[in-house]
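Asks: coords below, sequence missing:
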């Protein structure tokens, strides 16, 4: 198993789903981890499940610069460093099926959530530790960045921009900081379960590996990209989708 012993990571949106899967993978590989989310009580419960000796919960609004600075400072103060950043928070505000019908306010909110908050988190981590000491960043994208689907225009556009953001940062922050991404396919979480239940056969029918993803699948990929085993990889967005993008349908 890839070792992250001696490293401190910050995972945004680490309370549940893919974020919790990422945090779990990092802890299993020896890292100390700061997780963030809005709900303080639920976040603390997640930290307790992961192991409070290795995990610190810092609650707040992911887009709030003050919260970002506080979380970065807490990592450094509590664990002594902030070597690794995972921009996991994302999602979509429903904005209409077609671009010509899109609610611009909702569209803008989706861009802010998926792209702009990733930028401000990187800025906070750079100023708080990475700029002086180096490290690695992984941005969580989606195969939606590579597909044009109904009602997915804002989310897909935001994630496509995040992929280029990853490439741009990789050039700008090299050689001290490596920056990569993971484009996830359909992962079964509490958030996605309502849209998948009763449609499992249809969803998996277009996945060559014939199963939905699990948070651990994404977590393992993130852990690898953050580790020294990926020390000559930067600017790359790794697709983790069971082969879904190999199908045109």
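Replies: Arrived safely, thanks for sending. This is a predicted model, so every value here is computed, not measured.
Asks: going by C-alpha atoms from here, please, whenever you check contacts or count neighbours.
Replies: Fine.
Asks: how close does the most centrally placed residue in the chain sit to residue 141?
Replies: The geometric centre of the chain, computed from its C-alpha atoms, lies nearest to residue 88 (Cα atoms, centre = their mean), at 2.1 Å. For residue 88, the distance to residue 141 (Cα to Cα, to the nearest Å) stands at 8 Å.
Asks: hmm, who's touching the helix ranked longest in the chain?
Replies: Assignment by DSSP state H gives helix 153-173 as the longest helix of the chain. With contacts defined as Cα atoms under 8 Å, 6 or more residues apart in numbering, helix 153-173 is touched by 91-92, 95, 97-99, 107, 110-111, 114-115, 139, 141-142, 144-148, 177-181, 234-237.
Asks: for it, which positions count as buried?
Replies: 153-163, 165-167, 169-170, 173 (16 or more other Cα atoms under 10 Å).
Asks: with stretch 223-240 instead?
Replies: Here stretch 223-240 shows 223, 224, 225, 226, 227, 234, 235, 236, 237, 238, 239, 240 as buried, counting by 16+ other Cα under 10 Å.
Asks: put this next to the first one:
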């Protein structure tokens, strides 16, 4: 795997061999990069996504990247659908023999602008997918073997959950709830299961394009690292959090923001 700083290839330890992971919302962007990272570390991975064609294309890409397509499974569906969640977890266990890693990456943001004018239906949908569905996947994994055998969970939050954004308030509030959910679950599920979160700032994906595409250089100039994030930045942190190298870390949220909050920027 390449080092996005330009320093050359980054060695990836083979520390997840024998473990099966489920990564939601992994047909593109951050989720796809996380799936690639876990595969590179030796895990088998189930990826989920709403669009079947895009999901299958991602699976082909991942299979080629790891050299073993049999280690990649797809589960098409909407994270907010309880039937889909049950099926994705069940098929992971049936195919790979266990479920040891869950990465809740699926998220939506159909609301923009002042909350006093927000469509409450859209706000409800945001919380259903970004928070309730994440808990639903945790419950399914717990009862499918993680509760007995242990495992690791990483929730993909956002710096918008740590500081007000002004324009994507419902999304930020949902990510704040996800961070609190992470802390609650860590306290309840330890020591067998560790639960952490990552909170990225603006990462160059199609999902976040509206936040930077008009003036990428100008947006990046406000970050101490003088560049926007890329999906691999988040994936590397997730790989660390699900590995035994972070065995005494739980209930934490790691900011992956190029120093933006330290510099006093809004999320």
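Replies: The structure has been received and is ready for your questions. For clarity, every value in this text was computed on a predicted model and none was experimentally measured.
Asks: drop the TM-score for these two in here.
Replies: The TM-score (TM-score structural alignment, normalised by the length of structure 1) is 0.96; 248 aligned residues with a Cα RMSD of 1.2 Å.
Asks: let's see which of the contacts of helix 153-173 of structure 1 end up in helices.
Replies: Short answer: the contacts of helix 153-173 of structure 1 in helices (DSSP H) are 107, 110, 111.
Asks: any chance of these in a markdown table, plus distance to residue 5 of structure 1 and neighbour count?
Replies: As requested, those are exported to a markdown table (distance: Cα to Cα, whole Å; neighbours: other Cα atoms under 10 Å):
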| residue | distance to residue 5 of structure 1 | neighbour count |
| --- | --- | --- |
| 107 | 40 | 21 |
| 110 | 35 | 25 |
| 111 | 34 | 23 |
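Asks: of those, closest to residue 213 of structure 1?
Replies: residue 110 (23.6 Å; Cα to Cα).
Asks: make sure residue 126 of structure 1 is indeed in a helix.
Replies: Yes. Assessed by DSSP: H, G, I helix; E, B strand; the rest coil, residue 126 of structure 1 belongs to a helix.
Asks: which residue packs closest to it, ignoring adjacent ones?
Replies: Counting by Cα to Cα, 6 or more residues apart in numbering, residue 126 of structure 1 lies nearest to residue 132, which is 7.7 Å off, once chain neighbours are set aside.
Asks: in contact with the aligned residue in structure 2 for residue 226 of structure 1, which residues?
Replies: Applying TM-score structural alignment, one finds that residue 226 of structure 1 aligns to residue 242 in structure 2. Contact partners of residue 242 of structure 2, counting by Cα under 8 Å, 6+ apart, are 101, 152, 153, 154.
Asks: what does residue 142 of structure 1 give?
Replies: By Cα under 8 Å, 6+ apart, the neighbours of residue 142 of structure 1 are 156, 159, 182, 183, 184, 185.
Asks: buried ones among the contacts of helix 153-173 of structure 1?
Replies: 92, 95, 107, 110-111, 114-115, 139, 141-142, 144-145, 177-181, 234-237.
Asks: now do the same for residue 178 of structure 2: its match in structure 1.
Replies: That one, residue 178 of structure 2, aligns with residue 162 by TM-score structural alignment.
Asks: any idea how far that match lies from residue 137 of structure 1?
Replies: Taking Cα to Cα, one finds residue 162 of structure 1 at 13 Å from residue 137 of structure 1.
Asks: any idea how far residue 108 of structure 1 is from residue 155 of structure 1?
Replies: For residue 155 of structure 1, the distance to residue 108 of structure 1 - Cα to Cα - is 10 Å.
Asks: tell me which element residue 57 of structure 1 falls in.
Replies: Using DSSP states H and E, the element containing residue 57 of structure 1 is strand 55-59.
Asks: residues in structure 2 aligned with that strand?
Replies: The aligned range for strand 55-59 of structure 1 in structure 2 is 72-76, by TM-score structural alignment.
Asks: average offset of that stretch relative to structure 1?
Replies: Compared with structure 1 after fitting, stretch 72-76 of structure 2 deviates on average by 0.7 Å (mean Cα distance after the TM-score superposition for structure 1).
Asks: sorry, back to before: now do the strand holding residue 57 of structure 1: which elements does it pack against?
Replies: strand 32-37, helix 40-50, helix 65-79 (3 or more Cα pairs under 8 Å, 6 or more residues apart in numbering; DSSP states H and E).
Asks: pick the most deeply packed of those.
Replies: strand 32-37 (a mean of 27; mean count of other Cα atoms under 10 Å).
Asks: mind listing what the aligned residue in structure 2 for residue 92 of structure 1 touches?
Replies: The equivalent of residue 92 of structure 1 in structure 2 is residue 109 (alignment by TM-score structural alignment). Residues counted as contacts of residue 109 of structure 2 (Cα under 8 Å, 6+ apart) are 126, 168, 170, 171.
Asks: before we move on, what about residue 20 of structure 2?
Replies: Neighbours of residue 20 of structure 2 in contact, by Cα under 8 Å, 6+ apart: 43, 44, 45, 46, 92, 93, 96, 97, 98, 99, 100, 101.
Asks: sounds good, over and out.
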